[in-house]
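A.B. asks: For reference, the sequence and a predicted model appear below.
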Amino acid sequence: MNSKVRTTHLERRAVVYLRQSTPTQVEFHRESTERQYALADRALTLGWDKSQIEVLDSDLGKSGQTTTGREDFHQLMAAVGLGEVGAVLALEASRFSRSQADWHKLLDICALTDTLVIDHDGIYDPNDFNDRVILGFKGTWSHTELHGMRLRLQGAKLNKAKKGELRCSPPTGYVYDPEGKLVLDPDEGVVAAIQLAFQQFRALGTAFKVMRYFCVNQIPFPRRRWRPGDIGTLHWGPANLSRITALLHNPTYTGTYVYGRRRSFNVIEGGQITKVKTQLLPQEEWKVVIHNAHEAYISWEEYLSNCERLRQNSPISLSDGCPGTPREGFALLQGLVICGKCGRRMSPRYHGTGGCRAAYECSQARKQDGSMGVCWTVAGAAIDTAVAEQVLEAFTSEQLDISLAVLSELENQAFEIDKTWQLRLERARYDCAFADFDAVKGINGFISKG
């Protein structure tokens, strides 16, 4: 093994890379941290001078699933790419990365710059075929190990949820008793506020009117927080539209234990995972549904009726900068107009007989504090006309000719593709007929010989 360490390697730095996935592991799994620091001593025994050994430990407590936020890993890759490093040392492949793509990228750069990879098992030269195979297997095994751990943890979590025993942060109006069962909040004011919200939705029919009822009558709305350092504390504040809507959409208030209502997915921008978004799943895709699991505020039938009414009330989606799907109406810029005062999206409003006049109105502030006025409103006719003129002017005669030429070319390509398939079909029919002819000919020959 030591014969792989040549003078050209010893003339460059040896970099020891340390990483553990979470701060908890760093705090409680200290043996692993000590073993990683001990790799510096191994570099000494292999021939590197102490002044040439660099330890990178700023990535302790950071996940290896991605390189985002791992400054030391980027520093390591840059130094290797510049040919400044003779060897990189880590306890195992998973310390460098849990992603096969990042692992093989590191191996490729090490091969180009003749940099050794050293772990607790041995010394590997990425330019040596056998060593490269072993390193590739180590990266694959690290990725597989992570996948296996995730499956086991998720399986155990789902199994516990199927028995209704998996505890999650309860919605406002519920708490866990000493035995771990979900019960109504012991604060009668909290229970009364939740019951009042459902009662007003039955009478008023929209979440916005329920929110307005609480705000106009200055009725505070409760909220229990379950975040670290603020577990179970009760806060009272003004009702807003999002809290009322979440209340009406939550099946827990029907006495039903539900698990798996949401699905998370990564948002990739610029080749990196920038954030994780959550998507609500349709009811038929919920993983666990156990009715009559605890005391209810409303019935399951009323919950389904509330969801259907909310769906019918739903306007264009104005969240996350998405214009949403336009509803009925002739306004040209539905969901696209931005308020010049507050920067929120404006929604169309129709006036006159049969809704013949359109206007764009910014009323997003009302959804937050129930205020009576609107931020800004403007007639839509002049805006729609100006936009239509600008769009039509953008299409010059030359651009239209080019568009028609492209369309003609696409039609020709489609014709050629269809012609190719027709020829293949004709060939297949010919082969089938020829095969049938040979079969009949063979049978006749066999009969004549008989």
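C.D. replies: Alright, I've got the coordinates.
A.B. asks: going forward, measure contacts and count neighbours with C-alpha atoms only.
C.D. replies: OK.
A.B. asks: need the contact list for the residue positioned nearest the centre of the chain.
C.D. replies: Nearest residue to the geometric centre of the chain (C-alpha atoms, centre = their mean): Phe265, 2.3 Å. Shown in contact with Phe265 (C-alpha atoms under 8 Å, 6 or more residues apart in numbering): Val276, Lys277, Thr278, Gln279.
A.B. asks: Swap in 6 Å and give it another go.
C.D. replies: By C-alpha atoms under 6 Å, 6 or more residues apart in numbering, the residues touching Phe265 are Val276, Lys277.
A.B. asks: Which helix or strand lies directly C-terminal to the helix or strand containing it?
C.D. replies: Assigned by DSSP states H and E, Phe265 falls within strand 262-269. Counting by DSSP H and E, the next helix or strand C-terminal to strand 262-269 is strand 272-280.
A.B. asks: Run a quick neighbour tally on Ile443.
C.D. replies: Per other C-alpha atoms under 10 Å, the neighbour tally for Ile443 reads 12.
A.B. asks: and if you look at Ala379?
C.D. replies: Neighbourhood size, Ala379 [other C-alpha under 10 Å]: 15.
A.B. asks: If you drop the residues flanking it in sequence, what lies closest to it?
C.D. replies: In this structure, Ala379 finds its nearest non-sequential neighbour in Ala359, 4.3 Å apart by C-alpha to C-alpha, 6 or more residues apart in numbering.
A.B. asks: Could you verify that the one you found is part of a strand?
C.D. replies: Yes - under DSSP: H, G, I helix; E, B strand; the rest coil, Ala359 falls within a strand.
A.B. asks: Now do the contacts for it.
C.D. replies: Pro348, Arg349, Val378, Ala379, Gly380.
A.B. asks: what about the strands in the stretch 151-300 of the chain?
C.D. replies: Here the stretch 151-300 of the chain has its strands, by DSSP state E, counting those that start in this stretch, at 174-176, 182-184, 221-225, 233-237, 257-259, 262-269, 272-280, 288-290.
A.B. asks: now the fifth one: how far from the chain's centre is it?
C.D. replies: Taking the mean C-alpha point of strand 257-259 and that of its whole chain, the gap between them comes to 21 Å (C-alpha atoms, centre = their mean, to the nearest Å).
A.B. asks: Give me the buried stretch members for it, please.
C.D. replies: Residues Tyr257, Val258, Tyr259 are the ones in strand 257-259 that count as buried (16 or more other C-alpha atoms under 10 Å).
A.B. asks: OK, contacts around the residue nearest to the last one when sequence neighbours are not counted?
C.D. replies: Which is Tyr259. Closest residue in space to Tyr259, ignoring its immediate chain neighbours: Val288 at 4.9 Å, by C-alpha to C-alpha, 6+ apart. Listed by C-alpha under 6 Å, 6+ apart, the contact set of Val288 reads Lys162, Val258, Tyr259.
A.B. asks: ok, and here's another one to check against it:
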Amino acid sequence: MRYRNVISVLKNPFYAGAYVYGKSGKQMAIVDGRARKSYKHPKPFDEWDVLLREHHEGYIDWAEFERNQKQLAANAYGKAGDVKSGRGGRALLAGLFACARCGRRLFVAYTGRIPQPVYRCARFDMPPQCMSFGGSRIDAAIGKELLPVVEPMAIEAARQAEQMHMDTLTEQRRIVKLELQQAQYEATLAERRYAACDPDNRLKQGGSRILPVGLP
């Protein structure tokens, strides 16, 4: 499932049991001296043409839907304020820097024959960029300060991982032992049933003697 598919579901009021009409509108702009219309511009909740809450049974209630929209808006990159989640890539501080001028999160670009991270703030309404700087030196400096802090936690995490591994092996051995005991019990029970049969009926019970597990 793609990211845009998940987001489209989370932003759809139908998911919260609501019927909505008129979520987007048109805007007018003067381009080269002419008026031009553009469509599908999202409207705020209070400007939707129709909003019928509890129209049908939803997966979540409306209050949770509103909380989700606020969280999604806060997570959006390129907007000032709020805490953003870390992002992928080689840069250590991707998604964690904010521009001191406009407050937007810096994005990371990789340049050079051997790609190196560059932190940039690009505001579309304020050309050129607010700021831009190489990330290699600052990543190295932060990493140097970070390692002594996380080293004790890393040792403890490794110890816990080893303990979990040993616990898993112990549980696996216990399960194998129980399965062996069950097999031995079933073999012994079959032997007893065979021995309890009338000799004239033993051919009907299998025709051959059943030996317990472990016997030649």
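C.D. replies: Looks like it arrived, so ask away. As the structure is a computational prediction, the values presented were derived from the model and not from experiment.
A.B. asks: just to revisit the earlier point, strand 272-280 and the strand holding Phe265 of the first structure, what's the angle between them?
C.D. replies: In terms of direction (axes from the mean of the first three to the mean of the last three C-alpha atoms, to 10 degrees), strand 262-269 of the first structure departs from strand 272-280 by 150 degrees.
A.B. asks: what number of residues lie near the equivalent of Arg344 of the first structure over in the second structure?
C.D. replies: The equivalent of Arg344 of the first structure in the second structure is Arg104 (alignment by TM-score structural alignment). For Arg104 of the second structure, the tally of surrounding residues (other C-alpha under 10 Å) stands at 20.
A.B. asks: do the same with Ala439 of the first structure
C.D. replies: Look at Ala439 of the first structure: counted by other C-alpha under 10 Å, it has 12 neighbours.
A.B. asks: I'd like to know how far the residue nearest to Tyr259 of the first structure sits from Leu182 of the first structure.
C.D. replies: From Val288 of the first structure across to Leu182 of the first structure, the span is 16 Å (C-alpha to C-alpha, to the nearest Å).
A.B. asks: Next: Tyr430 of the first structure.
C.D. replies: Separation of Tyr430 of the first structure from Leu182 of the first structure (C-alpha to C-alpha) stands at 72 Å.
A.B. asks: More neighbours: which of these two?
C.D. replies: Neighbours per residue (other C-alpha under 10 Å) separate Tyr430 of the first structure from Leu182, with Leu182 holding more: 19 against 12.
A.B. asks: That one - nearest residue in space that isn't next to it in sequence?
C.D. replies: Tyr176 (4.6 Å).
A.B. asks: Return the residue of the second structure aligned against that neighbour.
C.D. replies: Using TM-score structural alignment as the criterion, Tyr176 of the first structure has no counterpart in the second structure.
A.B. asks: right, and Tyr176 of the first structure touches Ser169 too?
C.D. replies: No - using C-alpha atoms under 6 Å, Tyr176 of the first structure is not in contact with Ser169, being 9.3 Å away.
A.B. asks: Map Arg192 of the second structure onto the first structure.
C.D. replies: Alignment note (TM-score structural alignment): Arg192 of the second structure maps to Asp438 of the first structure.
A.B. asks: Quickly find the element holding that match.
C.D. replies: Using DSSP H and E, Asp438 of the first structure maps to helix 397-449.
A.B. asks: With Arg87 of the second structure instead?
C.D. replies: Under the criterion DSSP H and E, no helix or strand holds Arg87 of the second structure.
A.B. asks: Now do the contacts for it.
C.D. replies: Listed by C-alpha under 6 Å, 6+ apart, the contact set of Arg87 of the second structure reads Ala94, Gly95.
A.B. asks: Swap in 10 Å and give it another go.
C.D. replies: Arg87 of the second structure sits next to Leu93, Ala94, Gly95, Leu96, Phe107, Val108 when contact means C-alpha atoms under 10 Å, 6 or more residues apart in numbering.
A.B. asks: distance of Gln25 of the first structure from Lys157 of the first structure?
C.D. replies: Per C-alpha to C-alpha, Gln25 of the first structure is found 21 Å from Lys157 of the first structure.
A.B. asks: so Gln116 of the second structure sits right up against Arg90, yeah?
C.D. replies: Yes - between Gln116 of the second structure and Arg90 a contact is recorded at 8.4 Å, counting by C-alpha atoms under 10 Å.
A.B. asks: Could you tell me which residues touch both of the two?
C.D. replies: What both Gln116 of the second structure and Arg90 touch, as defined by C-alpha under 10 Å, 6+ apart, is the set Val108, Tyr110, Ser136.
A.B. asks: Buried ones among the residues you listed?
C.D. replies: Among these, the ones that count as buried by 16+ other C-alpha under 10 Å are Val108, Tyr110.
A.B. asks: Return the subset of the shared contacts of Gln116 and Arg90 of the second structure lying in helices.
C.D. replies: The members of these that map onto helices under DSSP state H are Ser136.
A.B. asks: Any chance of a markdown table for the shared contacts of Gln116 and Arg90 of the second structure, columns distance to Arg34 of the second structure?
C.D. replies: Below are these laid out as a markdown table (distance: C-alpha to C-alpha, whole Å):
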| residue | distance to Arg34 of the second structure |
| --- | --- |
| Val108 | 38 |
| Tyr110 | 40 |
| Ser136 | 48 |
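A.B. asks: Surely Phe346 of the first structure and Ser319 touch.
C.D. replies: Not quite, residue 346 of the first structure is Met, not Phe. No - at 11.5 Å, Met346 of the first structure does not count as touching Ser319 under the criterion of C-alpha under 10 Å.
A.B. asks: Show me which of these two is the more surrounded one.
C.D. replies: Taking neighbours as other C-alpha under 10 Å, Met346 of the first structure and Ser319 compare with Met346 leading, 26 against 10.
A.B. asks: Next, find the distance separating that one from Gly340 of the first structure.
C.D. replies: 10 Å.
A.B. asks: Check Gln100 of the first structure too.
C.D. replies: In this structure, Gln100 of the first structure and Gly340 of the first structure are 47 Å apart, going by C-alpha to C-alpha.
A.B. asks: about what we covered before: for the strands of the stretch 151-300 of the first structure, which one sits closest to Arg309 of the first structure?
C.D. replies: Smallest distance to Arg309 of the first structure across the strands of the stretch 151-300 of the first structure (C-alpha to C-alpha): 17.6 Å, for strand 272-280.
A.B. asks: Understood, closing this out.
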